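Asks: have a look; sequence and predicted model below, questions after that.
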Amino acid sequence: MNDSSVPSVPDDSLSPAGRVAAIDRLVSHVWMVRAFLKHCDEAIDDDELQEIHRDLYDFMLALGPALASGDDAVYLKQAKKKLSKLRKATELFVAIQPEVSGHTNFQMAARSLQTAVDQIVPLVKS
């Protein structure tokens, strides 16, 4: 099974378990961007970058217990509850990324995060 295959548009035929699995695969991208931002030198003195990586972590942390217990309904409820925070953190990062650094690592992090969140949103809302 190819775990990288995630629908780019909401698939109404996905079961709750299928939506959780798809969201969880995309969260791996969010995790990598969060780790990059947390450990980059630019974040040491940048309150906005620190806020972004904390908000990304908050989204993922909220999903962990439901994922571990296999409770798809709670997972999707938590994802919906935390979705606005994830979206705001993503929008902020994409907006400030050129000011923070024009390095390819930052450009790709912004693109990766935006792509993952763009795919998470319809899965959470469907």
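Replies: Sure thing, it's come through.

Asks: please count neighbours and contacts with C-alpha atoms only from this point.
Replies: Will do.

Asks: can you pull the contacts of the most centrally placed residue in the chain?
Replies: The structure's the chain has its C-alpha centroid closest to Val30; by C-alpha atoms, centre = their mean the separation is 3.8 Å. Counting by C-alpha atoms under 8 Å, 6 or more residues apart in numbering, Val30 touches 56, 112-113, 116-117.

Asks: how about a cut-off of 6 Å?
Replies: Leu113 (C-alpha atoms under 6 Å, 6 or more residues apart in numbering).

Asks: and the most far-flung residue of the chain relative to its centre, how far is that from Glu51?
Replies: Largest separation from the mean C-alpha position in the chain: Asp45, at 23.2 Å (C-alpha atoms, centre = their mean). Asp45 sits 11 Å away from Glu51, taking C-alpha to C-alpha, to the nearest Å as the criterion.

Asks: that older thread, checking the residue farthest from the centre of the chain next. Helix, strand or coil?
Replies: At Asp45, secondary structure determined by DSSP: H, G, I helix; E, B strand; the rest coil is coil.

Asks: next up, a second structure to put side by side with the first:
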Amino acid sequence: MSLSKAQAVERSQIILSHAWMVRTFVKHSEEVEDFPELSHIVRAVFDACRALETRVDDPDAYLKMLRKKISKLRKATDQFAIDAPEASLHTNFEQAVISMKACTKALEELLEQVE
């Protein structure tokens, strides 16, 4: 299935809203004080979302920026999957890892489907 660029931007924004909620959870968790490496996912999501939000009305520029940001987001997600269990085995952190993996994978797949 192929997506128009406008559809890809719309779906990407929805996916990133989920990543933003993970960011907010981690940023405000008590564990981040003892495990500052958790801040990497916070910064990666913030960076991607802020870079993309200024391009929502220009699908070409948005998708170009998403292609630039996706590898950094993937690396941060992969590291978060390693760091989160060190910080806490609580279900909230387990679910946050699952959510970030799903968001990153969905964004990568979305980029493959754009016309």
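Replies: Thanks, I have it. No experiment lies behind these values; they were computed from the predicted model shown.

Asks: OK, contacts around Pro59 of structure 2?
Replies: Residues near Pro59 of structure 2 by C-alpha under 6 Å, 6+ apart: 5-6.

Asks: now check structure 1 for the residue matching it.
Replies: Under the alignment (TM-score structural alignment), Pro59 of structure 2 pairs with Asp72 in structure 1.

Asks: with Ser39 of structure 2 instead?
Replies: Checking with TM-score structural alignment, Ser39 of structure 2 has Gln50 as its match.

Asks: any idea how far Glu42 of structure 1 is from that match?
Replies: Gln50 of structure 1 is 10 Å from Glu42 of structure 1, where distance means C-alpha to C-alpha.

Asks: average distance between the helix ranked longest in structure 2 and structure 1?
Replies: As assigned by DSSP state H, the longest helix anywhere in structure 2 is helix 59-87. Compared with structure 1 after fitting, helix 59-87 of structure 2 has a mean deviation of 0.8 Å; criterion: mean C-alpha distance after the TM-score superposition for structure 1.

Asks: following the chain onward from that helix, which element is next?
Replies: Sequence order places helix 91-113 as the next helix or strand after helix 59-87 of structure 2, per DSSP states H and E.

Asks: buried stuff in that following helix?
Replies: 93, 96-97, 99-104, 106-108, 110-111 (16 or more other C-alpha atoms under 10 Å).

Asks: CSV for those residues, including distance to Lys69 of structure 2?
Replies: Formatted as CSV, the buried residues of helix 91-113 of structure 2 follow (distance: C-alpha to C-alpha, whole Å):
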residue, distance to Lys69 of structure 2
Phe93, 23
Ala96, 20
Val97, 19
Ser99, 18
Met100, 14
Lys101, 15
Ala102, 16
Cys103, 13
Thr104, 11
Ala106, 14
Leu107, 10
Glu108, 11
Leu110, 14
Leu111, 12
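
Asks: between Gln50 and Glu42 of structure 1, which one's more packed in?
Replies: Between Gln50 of structure 1 and Glu42, counted using other C-alpha atoms under 10 Å, Gln50 has the larger neighbour count: 17 against 14.

Asks: quick one: the more buried one and Asp72 of structure 1, what's the gap?
Replies: As judged by C-alpha to C-alpha, Gln50 of structure 1 and Asp72 of structure 1 stand 30 Å apart.
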